[in-house]
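**Q** can't give you the sequence, but here's the structure:
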């Protein structure tokens, strides 16, 4: 049986780390990418010991301009054939757009959009040439609506979902699939780093493992979209968005993202 190697970005924590564990548990090899070298090597040692697989570590900051191409070239130089690409790395940030540091939002665009696009383009060519491969792009339910107080983050995720869906259809006559994972609020470092953990939107979060499992299984099944981690009330809200006045939705989302002081 041929081993399937997955490349996972943002693999040191949260959903990315859970993706790595799920893939490793199937006896498959990994290339894990993130900025935190120490955490990556901890994960490598854990997974190699537990599952007797091979884990390659690539330490990169994907918000930097040439990082995506360097990752691809690194993989090629090592002679590794990637079968599954999981673009998980991403970050958000809370605040009014005109008050936030422009550099932070540009770095967010570089990571959430540019790096994902470049990695998808580079590996997709290989997948199409061999007529085999799967891509999972981690988007968000935020992609389905505008996000006052997280204007750039919601917009970047709208790009990810639209981009992934379009490519999925372009590949209809191949054995290559592209899946978008749209989690709701998830228990990861994202909430703390983005400042969202003190908001109503993050009052109830799904586990990173459950979201990763839904995404991984959806990728394997070749689904176009996988929505995961929503409470019943969130599902009802999502279903009502297309039929609700936009001004009302914008106000509701803004209130959900306002920081509640304890």
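**A** Cool, the structure landed. Because the structure is predicted, anything quoted here is derived from the model rather than measured. Residues are numbered from 1 along each chain as shown.

**Q** hey, let's count contacts and neighbours off CA atoms from now on
**A** Fine.

**Q** so after the helix or strand harbouring residue 72, what's the next helix or strand?
**A** Element membership of residue 72 [criterion: DSSP states H and E] is helix 67-77. Once the chain leaves helix 67-77, the next helix or strand it forms, by DSSP H and E, is strand 84-87.

**Q** Pull out the buried residues from that next one.
**A** Across strand 84-87, burial judged by 16 or more other CA atoms under 10 Å covers 84-87.

**Q** And stretch 91-109, by the same measure?
**A** 91-95, 105, 107-109.

**Q** any idea how far residue 142 lies from residue 109?
**A** Using CA to CA, to the nearest Å, residue 142 is found at 15 Å from residue 109.

**Q** This protein: strands as residue ranges?
**A** 6-9, 30-34, 55-59, 84-87, 133-138, 176-183, 186-187, 206-207, 225-228 (DSSP state E).

**Q** Please identify the buried residues of stretch 120-135?
**A** So for stretch 120-135, counting by 16+ other CA under 10 Å, buried means 120, 123-124, 127, 133-135.

**Q** what residues does the helix holding residue 72 touch?
**A** With contacts defined as CA atoms under 8 Å, 6 or more residues apart in numbering, helix 67-77 is touched by 58, 60-62, 81, 115, 118-119, 122-123.

**Q** Tell me how far it lies from the chain's centre.
**A** Centroid separation for helix 67-77 versus its chain: 19 Å, with CA atoms, centre = their mean, to the nearest Å.

**Q** Mind putting the buried residues of strand 84-87 into a markdown table with distance to residue 48?
**A** Below are those laid out as a markdown table (distance: CA to CA, whole Å):
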| residue | distance to residue 48 |
| --- | --- |
| 84 | 19 |
| 85 | 20 |
| 86 | 20 |
| 87 | 22 |
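
**Q** one more structure, for comparison:
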């Protein structure tokens, strides 16, 4: 049997949005792709990606569970290949006052956005290190730069990913493995609907960023080995830069105006 000549990229949260566009970007740039998500849309994404000429493996798993991450890792090992790239993109949002939100929803967010990212990265990283090459992309958010009222666990989870990515990148030094953090702003995906944020100023924005453009920016930063990239429009870069000189209470107050339920009115 002839060994595959194309490198392998693993993308989570790949059934729609930024993850779907990342998978497409990898496939159109010479990678085979192993894509993972929980929903049935993954099958349609896989069929479309096969049209690029890439070999596509689709794995439907619930990454908010320990067993789901292990199942995905088993699928990666079953390919017999060490991924050249791992895009840890799966995530959810929860909107509303923390004291009123369902605890199970909040804990599921932490499990998916934080725990599964650490779990999967830790599983895949040793093989990359053994080979002396690899690229890891973590999808954070510009929400990582300050407190996020009415999306408290979401903003905190994205801050965790930003810090985690920067720390692991520094540890890896000159091993040949790099970590890049992607920080999108409001993007035109189903995120705001799923997080029930359509009545917020953020959710009601009409000029959200194109997920294909955000994916392009993330992919190019990953391939260039950059530590971090703010995705989307110049607006996001300005917000991220300005946050460096603001106190946390000021940032929280400003964010509240964008994320408070009913603020769209």
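**A** Done, it's in. These figures come from a predicted structure and were not determined experimentally.

**Q** And the TM-score between these chains?
**A** After superposition, the two chains reach a TM-score of 0.94 (TM-score structural alignment, normalised by the length of the first structure), with 259 aligned residues with a CA RMSD of 1.6 Å.

**Q** Identify, from the contacts of helix 67-77 of the first structure, the entry nearest to residue 230 of the first structure.
**A** Nearest to residue 230 of the first structure among those, counting by CA to CA, is residue 115 at 27.2 Å.

**Q** That closest one contacts residue 61, correct?
**A** No. Checked against CA atoms under 8 Å, the pair residue 115 of the first structure and residue 61 is beyond contact range at 9.9 Å.

**Q** Neighbour count for those two, which is higher?
**A** Using other CA atoms under 10 Å as the criterion, residue 115 of the first structure and residue 61 rank with residue 115 on top: 24 against 19.

**Q** Now do the closest residue to the more buried one other than its chain neighbours against residue 62 of the first structure, distance only.
**A** For residue 115 of the first structure, ignoring the flanking residues on the chain, the nearest one in space by CA to CA, 6 or more residues apart in numbering is residue 68 at 5.7 Å. Taking CA to CA as the measure, residue 68 of the first structure falls 6 Å from residue 62 of the first structure.

**Q** Now the common contact residues for the two.
**A** Here residue 68 of the first structure and residue 62 have residue 115 as joint contacts, going by CA under 8 Å, 6+ apart.

**Q** higher neighbour count, the two?
**A** The neighbour comparison of residue 68 of the first structure against residue 62 (other CA under 10 Å) goes to residue 62, with 27 against 23.

**Q** counterpart of the residue nearest to residue 115 of the first structure in the second structure?
**A** With TM-score structural alignment as the criterion, residue 68 of the first structure lines up with residue 69 in the second structure.

**Q** how near is that match to residue 17 of the second structure?
**A** With the distance defined as CA to CA, residue 69 of the second structure ends up 21 Å from residue 17 of the second structure.

**Q** Also residue 42 of the second structure?
**A** 11 Å.

**Q** do residue 49 of the second structure as well
**A** 14 Å.

**Q** cool, and residue 199 of the second structure?
**A** Distance, residue 199 of the second structure to residue 17 of the second structure, by CA to CA: 20 Å.

**Q** now residue 83 of the second structure
**A** Distance, residue 83 of the second structure to residue 17 of the second structure, by CA to CA: 22 Å.

**Q** who's more crowded, the two?
**A** Neighbours were counted for residue 83 of the second structure and for residue 17 using other CA under 10 Å; residue 83 has more, 25 against 20.

**Q** quick one: contacts for that one?
**A** Applying CA under 8 Å, 6+ apart, the residues contacting residue 83 of the second structure are 7-10, 76, 124, 128, 134.

**Q** Using CSV, lay out those together with distance to residue 212 of the second structure.
**A** As requested, the contacts of residue 83 of the second structure are exported to CSV (distance: CA to CA, whole Å):
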residue, distance to residue 212 of the second structure
7, 22
8, 20
9, 17
10, 18
76, 25
124, 26
128, 27
134, 23
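
**Q** all helices for the stretch 51-200 of the first structure, in order.
**A** For the stretch 51-200 of the first structure, the helices defined by DSSP state H, counting those that start in this stretch occupy 67-77, 102-109, 116-130, 151-170, 189-194.

**Q** of the ones you listed, which approaches residue 222 of the first structure most closely?
**A** Closest among these, using CA to CA: helix 151-170, at 9.2 Å.

**Q** ok, average deviation of the closest one from the second structure?
**A** Here the mean offset of helix 151-170 of the first structure against the second structure after fitting is 0.5 Å, by mean CA distance after the TM-score superposition for the first structure.

**Q** List the buried residues in that helix.
**A** 151-161, 163-165, 167-168.

**Q** other SSEs contacting that helix?
**A** Contacts defined by 3 or more CA pairs under 8 Å, 6 or more residues apart in numbering; DSSP states H and E place helix 151-170 of the first structure against helix 102-109, strand 133-138, strand 176-183.

**Q** re earlier: between the buried residues of helix 151-170 of the first structure, which is closest to residue 258 of the first structure?
**A** residue 151 (13.2 Å).

**Q** residues contacting that closest one?
**A** Contact analysis of residue 151 of the first structure by CA under 8 Å, 6+ apart lists 96-97.

**Q** The one 10 residues further on too?
**A** Contacts were defined as CA under 8 Å, 6+ apart; by that measure residue 161 of the first structure touches 137, 139-140, 143, 180.

**Q** between the residues you listed, which has the most around it?
**A** When neighbours are counted by other CA under 10 Å, residue 139 leads the contacts of residue 161 of the first structure with 31 neighbours.

**Q** That one -> the second structure?
**A** Using TM-score structural alignment, residue 139 of the first structure lines up with residue 140 in the second structure.

**Q** where does stretch 145-153 of the second structure sit relative to the chain's centre, distance-wise?
**A** Counting by CA atoms, centre = their mean, stretch 145-153 of the second structure comes out at 17 Å from the chain centroid.

**Q** In that stretch, which residues are buried?
**A** For stretch 145-153 of the second structure, the neighbour count (16+ other CA under 10 Å) marks 145-153 as buried.

**Q** Likewise for stretch 40-49 of the second structure?
**A** Judged by neighbour count (16+ other CA under 10 Å), stretch 40-49 of the second structure contains these buried residues: 42-43, 45-46, 49.

**Q** Residue 194 of the first structure is nearest to which of the helices and strands packed on helix 151-170 of the first structure?
**A** So among those, helix 102-109 is nearest, using CA to CA, at 11.1 Å.

**Q** mean per-residue distance, the closest one to the second structure?
**A** Mean deviation for helix 102-109 of the first structure: 0.4 Å (mean CA distance after the TM-score superposition for the first structure).

**Q** and the angle for that helix with helix 116-130?
**A** 20 degrees (axes from the mean of the first three to the mean of the last three CA atoms, to 10 degrees).

**Q** Run through who's touching helix 102-109 of the first structure.
**A** With contacts defined as CA under 8 Å, 6+ apart, helix 102-109 of the first structure is touched by 63-64, 90-93, 152-153, 156.
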